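S.K.: could you work out the structure for the sequence below:
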Amino acid sequence: MVSFELNDTKKIGIGLTGFGVFFSFLGIIFFFDKGLLAMGNILFIAGLMLTIGLKSTMLFFAKPKNYKGTISFGVGFFLLLIGWPFFGMILEAYGFIVLFSGFWPTVAVLLQRLPILGWIFRQPAVTSFFTGYRGKRVPV
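M.R.: Alright, predicted model coming up:
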């Protein structure tokens, strides 16, 4: 059963996930700095584990439909660590998209309901991008 209350552990996990995304973004901005990218990946995975739990994280990455994304993400992280950050990030990005592709409709609804920027994501050109994805309609 999934608990939706935000205890201190989940708050720390959300913070670590945010810092992981931030450090990964900085690593890309600074011409694929492997130190920042590696720290971003570690913080992202640690934050995910604290947010949804260790068991749920392991089950998510070990699902048979997620094997391709998990292997791509892992090989990309390995390439990043051995000094090939550009190719590692390409593989990691592919793995990330494959792993989290089921969450895109939910992200689209969240973006459309943002108070200030939501109107951008409700424009026909943007909504057609999300509704065309795997044939799923995104309610507004």
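
S.K.: okay, CA-based contacts and neighbour counts for the rest of this
M.R.: Noted.

S.K.: quick one, helices of this protein?
M.R.: For the chain, the helices defined by DSSP state H cover 8-29, 34-52, 54-62, 67-81, 85-99, 104-112, 118-121, 124-131.

S.K.: report the buried residues of the fifth one.
M.R.: Spelled out, it's helix 85-99. Using 16 or more other CA atoms under 10 Å as the test for burial, helix 85-99 gives Pro85, Phe86, Phe87, Gly88, Met89, Leu91, Glu92, Ala93, Tyr94, Gly95, Val98, Leu99.

S.K.: distance of the residue lying closest to Leu111 once chain neighbours are set aside relative to Pro105?
M.R.: With sequence-adjacent residues excluded and distances taken as CA to CA, 6 or more residues apart in numbering, Leu111 is closest to Gly118, at 5.8 Å. Distance, Gly118 to Pro105, using CA to CA, to the nearest Å: 15 Å.

S.K.: please say which of those two ends up with more neighbours.
M.R.: Set Gly118 next to Pro105 and count neighbours by other CA atoms under 10 Å: Pro105 wins out with 18 against 15.

S.K.: sequence B follows; please return its structure for comparison with A:
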Amino acid sequence: MIQISDIQKLGVGLAGFGISLLILGVLLLFDKGLLAIGNILFISGLACVIGIQRTFRFFFQRHKTRATICFFGGIIIVLIGWPLIGMIFELYGFILLFSGFFPVAVNFIRRVPVLGTFLNLPVISGIVDRISGSSHRTMV
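M.R.: Here you go, the predicted model:
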């Protein structure tokens, strides 16, 4: 069994709280304060979960240069005061950065009892397969 340290537990909480604030900031018509705090908490939570060196290596790989520039550029644009434009850049960078993780996440969610049944519906499974980029999927 994998041991989870207290710092990693704190990181999961920070990242979750950051994502919650990002969602709330979008729902409240792109409130720049909530979006800025959510971005900072998400990045700090990610650094706590996987470590500072691994976070740095993840973001600053040569083949992820454009994604990293868009993601952090979006954060800077949000901090400057243009939340809608910043979130568009940020979303584009996020999709490019984490696109390799999407098929793994979709396969995991398909194994969750209620969500898996929902994702395996004919129309929804086609959409999710297209989004995740998986050419074949694991049947539950």
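
S.K.: please say which position in structure 2 the residue nearest to Leu111 of structure 1 maps to.
M.R.: Here Gly118 of structure 1 is matched to Gly116 in structure 2, going by TM-score structural alignment.

S.K.: wait, that match sits on Arg110?
M.R.: Yes: counting by CA atoms under 8 Å, Arg110 is a contact partner of Gly116 of structure 2 at 3.7 Å.

S.K.: to which residue of structure 1 is Leu46 of structure 2 aligned?
M.R.: By TM-score structural alignment, Leu46 of structure 2 lines up with Leu48 in structure 1.

S.K.: quick check: that match touching Thr17?
M.R.: Yes: Leu48 of structure 1 lies in contact with Thr17 (CA under 8 Å); the separation is 6.3 Å.

S.K.: without its sequence neighbours, what residue ends up closest to the residue nearest the centre of structure 2?
M.R.: Taking CA atoms, centre = their mean, the centroid of structure 2 lies closest to Phe94, which sits 6.2 Å from it. Nearest non-adjacent residue to Phe94 of structure 2, counting by CA to CA, 6+ apart: Phe71, 6.1 Å away.

S.K.: what does Gly76 of structure 1 give?
M.R.: Leaving out its chain neighbours, the residue that sits closest to Gly76 of structure 1 by CA to CA, 6+ apart is Gly88, at 3.8 Å.

S.K.: wait, that neighbour sits on Val75?
M.R.: Yes: applying CA under 8 Å, one finds Gly88 of structure 1 in contact with Val75, separated by 7.2 Å.

S.K.: tell me which of the helices of structure 1 lies nearest to Pro139 of structure 1.
M.R.: Across the helices of structure 1, the minimum distance to Pro139 of structure 1, taken as CA to CA, is reached by helix 104-112, at 6.8 Å.

S.K.: quick one: contacts for the aligned partner of Val104 of structure 2 in structure 1?
M.R.: By TM-score structural alignment, Val104 of structure 2 lines up with Thr106 in structure 1. Residues in contact with Thr106 of structure 1 (CA atoms under 8 Å, 6 or more residues apart in numbering) are Val138.

S.K.: what sits against the match of Leu46 of structure 2?
M.R.: Going by CA under 8 Å, 6+ apart, Leu48 of structure 1 touches Gly13, Ile14, Thr17, Thr57.

S.K.: burial of the second one, as a residue count?
M.R.: Right, Ile14 of structure 1. Other residues lying near Ile14 of structure 1 total 21 when counted by other CA under 10 Å.
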